[in-house]
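Colleague: The amino acid sequence is not available; the structure is as follows:
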């Protein structure tokens, strides 16, 4: 024990503990209950067994594991509260945000009491609730109601926005419906200081053209931005300027620091020459930054930057020189102690990697006698270094990068730092005392002209989309950068990428793929080969505004750089055609020409086309008098494998197909009518003899598809069966001789999001 305690007192022990803690947090969040976690843990134990100085690393690693597990059980584990057998729960609700005020209203709410158990404001879980009430609800309204409460569960698909992960990070664990027709609502007209501040900013700049920009910069809230504004800012590489982060915190700190210094010098408040006034300047600067973060409602990115600033200042004033690497590491530890699940936020990696890059670059910038040229040269070098250093992260998280941002940021960052932010701070402060609306409108007109010029660039200008990049590529890319920067043998930097390229060449690749998306009750599927795509059905739409084609299909096509050449809609039921308007609106109407030359309302014609070597064949359809049996039946095949799409046909159409065709046998079958008992007759199953059957149906949907008897029929022929509602998106990869099935929930679900 004495030797262990003496070891902890050795220099740099705190650094090793901190490093072990970070490794423990990241490993536990991403790999707990997996083989990877066991390998990481055993490796650290073996290293410690042979190298005793690394004992501190093991201690930090264990602490990291403990903090993740403890945090999960205190703040994120609420599965035991409800069960599927109970229909309604007495719940006390505090509304956090009104998502939609159209009946039925849709709100995000904090559940402070569930089934008689109270929760503190800090630990109370949140839920997405629909409320059928005429009275408009507002944030901070409180009521007690009977709620049909269920665990939050959403669609699960590859390469698109993950609603379940987002809900977990927002601590949204339930969704439900308020059953009461009348509610006793306790409303409060009082606003807290953050809400009052946001209202003041909104009112101050409400008559300006770029009110969304000023509101985002001063509050961190982007709700005033339109989708087109967000897309333009992303394509220009300027989105980071709207997220309160290290740049903004540094600007506010500097503003407070230099204003205080100016006051102390000119007012001469103190004459004691022995006092270190820089500490006072820094304290006031830090307090200014803290107030800014507080008024942004402690946004995660802003809080991270504030913690990092605090660590740096403490080490700077309590050490003889700034310990940059220790300040970064200690700040990261504090962020993870507060919430280790911050590791799920891409902003965490961008923030800390950006600071590391800046520290590396500033240290090596050569001196210059001309201060202006020095600043300009440093800015160019830093921007170029940030572009290169953050490039792998941008590829991994956003599947591309803004090339235009490399140049535009050279102007945008100085403009924001030295003109816009100081100007906004001064205007906001003066507006609290005087009416200067005319001055604000005058300044806004000049900025609006600049933004109008930017808005004339074509959509996606400067944005390079490279598709999906795996984590291994990112790791090898950073190994390359580290070797190039630190090693005297820079030619070795290409070794990791060479190994990655060799692995890519040797890896067995599928010749084509089938994607059946998780869309709830409905169907939406994509055949992919050589970057070309065939679409079969478009999933459901809701309230004539939201569709799975818009939220899942179109982003998936865009991210994977797939060019859609042919499309078919089986029939016009909403669960199959709901996304048609969004698909056509994306400029893809031409893809229906081969199979729907007479219009989508007429159904598909018998035809056969070749797409990159795949044969897409449609079968003739007699008139049955109902849309289900007149569904367009399609078979896609190569020389070895095939997929049969059947829409919502019943046993009548199945018999017609068997009698009129001898080419139904297929490797993969999308079960007719989502697995309904009106379909999938034994004769049809024996005619197709699929190896794999995919049921596209909702999780615990009202029709309970696939039906038990249907599942049993396919089981009798030993077919592998998958259900999108249970396993998420189903991707079938076809190789020359084999077939592989990957499911979204098995492939990319985390231990803390259990089904």
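Modeller: Cool, got the structure. Worth saying up front: this structure is predicted, and the values here are computed from it rather than measured.
Colleague: C-alpha only now, for contacts and for neighbours.
Modeller: Fine.
Colleague: SS state for the residue nearest the centre of the chain?
Modeller: Using Cα atoms, centre = their mean, the residue of the chain that lies closest to the mean C-alpha position is residue 161, 5.3 Å off. Here residue 161 is coil, with the state taken from DSSP: H, G, I helix; E, B strand; the rest coil.
Colleague: how about it, what does it touch?
Modeller: By Cα atoms under 8 Å, 6 or more residues apart in numbering, residue 161 lies in contact with 551-552.
Colleague: would residue 98 count as being in a strand?
Modeller: Yes: if the criterion is three-state DSSP, then residue 98 is within a strand.
Colleague: Just give the nearest non-adjacent residue to it, would you?
Modeller: What sits nearest to residue 98 in space, not counting adjacent residues and going by Cα to Cα, 6 or more residues apart in numbering, is residue 107, at 4.5 Å.
Colleague: List the buried residues in stretch 623-632.
Modeller: Using 16 or more other Cα atoms under 10 Å as the test for burial, stretch 623-632 gives 627-632.
Colleague: Quote the end-to-end distance of that stretch.
Modeller: Distance across stretch 623-632, first residue to last, is 12 Å (Cα to Cα, to the nearest Å).
Colleague: With stretch 696-705 instead?
Modeller: Terminal residues of stretch 696-705 lie 9 Å apart, using Cα to Cα.
Colleague: got the buried residues for it?
Modeller: Using 16+ other Cα under 10 Å as the test for burial, stretch 696-705 gives 696-699, 705.
Colleague: chain center to stretch 579-592: distance?
Modeller: Relative to its chain's centre, stretch 579-592 lies at 26 Å (Cα atoms, centre = their mean, to the nearest Å).
Colleague: try it against this one:
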């Protein structure tokens, strides 16, 4: 049984590495093979059934994305609100279930993430409404180290995102059940500074935590304490078990544990980690009830199988895997001959979970173990029991629970202040380069490798890896980052770096510095910028300049800086083996776009021309100046706007490669078809960051060599291509 369960989960998990979403037409054959081989080949049978299940599920839930007009025009939706996520900037995010799209009923009802800017929409969970929206398939910025929003959305069961332009009808639903308790909680905790923490810990509602709070939790490695999971469900079940045992009946303890744990899971909104913990508890309690014993391994495998039968896209959810791996690690540590103490258990858990934490989050917290040794007992023995008591008293009314919440506030506020101070004082979160991550993970896995039968070949493999790591790379490289509708270019020679423009930042708090630039610098092991050049003041080019200067030392500030060296034609700098030549502007004209800094970087054989947002007038002035414009790599001016890239400029530059820094499905239609046609006639190979992701080119003698091809990654990063062409990756413009 265990083998079938394991390979069913493996078959579902294989979707993580599918390069495209296969057609579901021939699904019947693997099902027949799986059924026939159920007894003789349990591993093959389980894998094939898992593979077919996630394939059919994906096609069933994504088919609605092929509706004509998706992403191209506004559409009328009818939906019900699943979740409201208020934002500090006045906007709201809604997770809704669509029942109709342009009057056509949808089945199954897809989940969609909608943004709302402007006045508060007044929508609450359970409300029904109709609205005018623009919807898009999940799409992620593709850069090394960047957060994969497409995978995250599908892992939450969300198959599209968009924004509301106006609400037509709205039908409110009277609050009941959990919503009533939440309203009572808000009344009982009015004015308490710890309300966001108590709301997160008691109800799983974490929208009130600030970015600084999340940074602190990650830095100290204690985010799991506010993600209601096995620790919380197990504690509640234990309290119920003890209460039920006072009756003297075995079944009373089982029943009380099940009721209390289910009630807490309901209160917390049945999150992924909560579902997993509750399901494992139900299976274990069911075994006790019927007098049967199942190993922890079987319970974990059966839990995973049931969850993936309900929603196979859970394998795209990192929280699901962290939860599963944590339980597996605990089972392994507890299965030894010596029962581990809390210190050994925490150390062992930290070591076993270090590889996935490194690979997923790009760093580690060296304070995680000691802080958890203090906080886990504190939460388990004091804070969570008090919070459960307060939530139970809410059934009697806010006044009954208020004194307990006041006590919790008196405990939480000094604790959170101390944790924030600890994180700020010691900065325990350490970002690691890709090489450092690989060395640490390899060191942790080395004992396991040495135990393999073919360990004698391990030395040869490690030697080969060392050669690949130490082999000198290209003399210099250009990375045009995928920052949506904006611009940011990283030029490197070894560990030295120049950054041209910084991308945008948004009222929601999301910015391209934290989302793209800083993770990439950390991954490359770059901790200083020799030059930070800001082409002009437009926010999609300059919005993160000051913030970046506080996060990374900058030796030279050039361009649109309040206190930096302004760009002037004729400036030259020698930067290592590269020559930096500022070609424009001659003097500021007051026209932002045409005052952009035009920078040419060359090693004497190869060059790149960075043009900012200059338009035809500035291009003509450059031609009149007889500036040295020839470059094998050109960033098309103004993201490929039709107001730029004149035929004269293209002829003077004569590029082999042209990169259009245009966001996916941008509203301006960049790059303009006429501009694309001009470069095509000139014989240049064209690439678009919004379609291809980050574009990396390396110096290779007298020609540029592209590193990587097409939009990288598995099928869920290519849903636009799947919708339009059946899943083939985007190709360069010809």
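Modeller: Noted; the coordinates are in hand. Remember, predicted model here, so these are calculated numbers, not experimental data.
Colleague: what's the most distant pair in the buried residues of stretch 696-705 of the first structure?
Modeller: Within these, 696 and 699 form the most distant pair, 9.8 Å apart (Cα to Cα).
Colleague: Need the contact partners of stretch 63-71 of the second structure.
Modeller: 106, 134-137, 160, 665, 723-724.
Colleague: Going through these, which ones are buried?
Modeller: Applying 16+ other Cα under 10 Å to these flags 134-137, 160, 665, 723 as buried.
Colleague: what about residue 628 of the second structure, which helix or strand?
Modeller: Using DSSP states H and E, residue 628 of the second structure sits within no helix or strand.
Colleague: Can you report how many residues neighbour it?
Modeller: Using other Cα atoms under 10 Å, residue 628 of the second structure has 13 neighbouring residues.
Colleague: In three-state terms, how would the alignment partner in the second structure of residue 258 of the first structure be classified?
Modeller: Residue correspondence, TM-score structural alignment: residue 258 of the first structure in this structure matches residue 242 in the second structure. Counting by three-state DSSP, the backbone at residue 242 of the second structure sits in helix.
Colleague: again, but for the one 5 residues further on
Modeller: In three-state terms, and counting by three-state DSSP, residue 247 of the second structure is coil.
Colleague: who's in contact with it?
Modeller: Residue 247 of the second structure neighbours (Cα under 8 Å, 6+ apart): none.
Colleague: now the one 5 residues further on
Modeller: Remark: with contacts taken as Cα under 8 Å, 6+ apart, residue 252 of the second structure is in contact with 241, 244-245.
Colleague: what's the burial count for residue 228 of the first structure?
Modeller: By other Cα under 10 Å, neighbour count at residue 228 of the first structure equals 11.
Colleague: quick one, what contacts it?
Modeller: No contacts exist for residue 228 of the first structure under Cα under 8 Å, 6+ apart.
Colleague: Quick one: map it onto the second structure.
Modeller: By TM-score structural alignment, residue 228 of the first structure lines up with residue 212 in the second structure.
Colleague: what helix or strand does its match sit in?
Modeller: Using DSSP H and E, residue 212 of the second structure falls in helix 211-220.
Colleague: ok, now residue 616 of the first structure?
Modeller: Per DSSP H and E: residue 616 of the first structure is located in strand 614-618.
Colleague: repeat for residue 206 of the first structure
Modeller: Counting by DSSP H and E, residue 206 of the first structure is part of no helix or strand.
Colleague: That one - how many residues pack around it?
Modeller: When counting by other Cα under 10 Å, one arrives at 16 neighbours for residue 206 of the first structure.
Colleague: what's the spacing between residue 161 of the first structure and residue 656 of the first structure?
Modeller: Residue 161 of the first structure is 41 Å from residue 656 of the first structure, by Cα to Cα.
Colleague: my bad, should have said residue 129 of the first structure
Modeller: Counting by Cα to Cα, the gap from residue 129 of the first structure to residue 656 of the first structure is 47 Å.
Colleague: more neighbours, the two?
Modeller: Set side by side, residue 129 of the first structure and residue 656 show more neighbours around residue 129, with 24 against 14, by other Cα under 10 Å.
Colleague: May I ask which helix or strand encompasses the more buried one?
Modeller: Applying DSSP H and E, one finds residue 129 of the first structure within strand 126-131.
Colleague: and the angle for the next helix or strand after that strand with strand 126-131?
Modeller: Next along the chain after strand 126-131 of the first structure, taking DSSP H and E as the criterion, comes strand 142-151. Counting by axes from the mean of the first three to the mean of the last three Cα atoms, to 10 degrees, strand 142-151 of the first structure lies at 110 degrees to strand 126-131.
Colleague: Not counting its own residues, what contacts strand 142-151 of the first structure?
Modeller: By Cα under 8 Å, 6+ apart, strand 142-151 of the first structure touches 79, 82-84, 87-95, 173-180, 183-187.
Colleague: same question, stretch 361-370 of the second structure
Modeller: 145, 218-222, 346-347, 350, 354, 357-358, 428-434, 437, 523.
Colleague: Report the buried members of these.
Modeller: Buried among these by 16+ other Cα under 10 Å: 145, 218-222, 346, 350, 354, 357-358, 428-429, 431-434, 437, 523.
Colleague: Which ones among those lie within helices?
Modeller: 218-220, 346, 350, 354, 357-358, 434, 437, 523 (DSSP state H).
Colleague: Show me which parts of the helix ranked longest in the second structure are buried, residue by residue.
Modeller: If you go by DSSP H, the second structure has its longest helix at helix 398-426. Within helix 398-426 of the second structure, the residues that count as buried by 16+ other Cα under 10 Å are 398, 400-402, 404-406, 408-409, 412-413, 416, 419-420, 422-423.
Colleague: what's the farthest-apart pair in those?
Modeller: 400 and 423 (35.7 Å).
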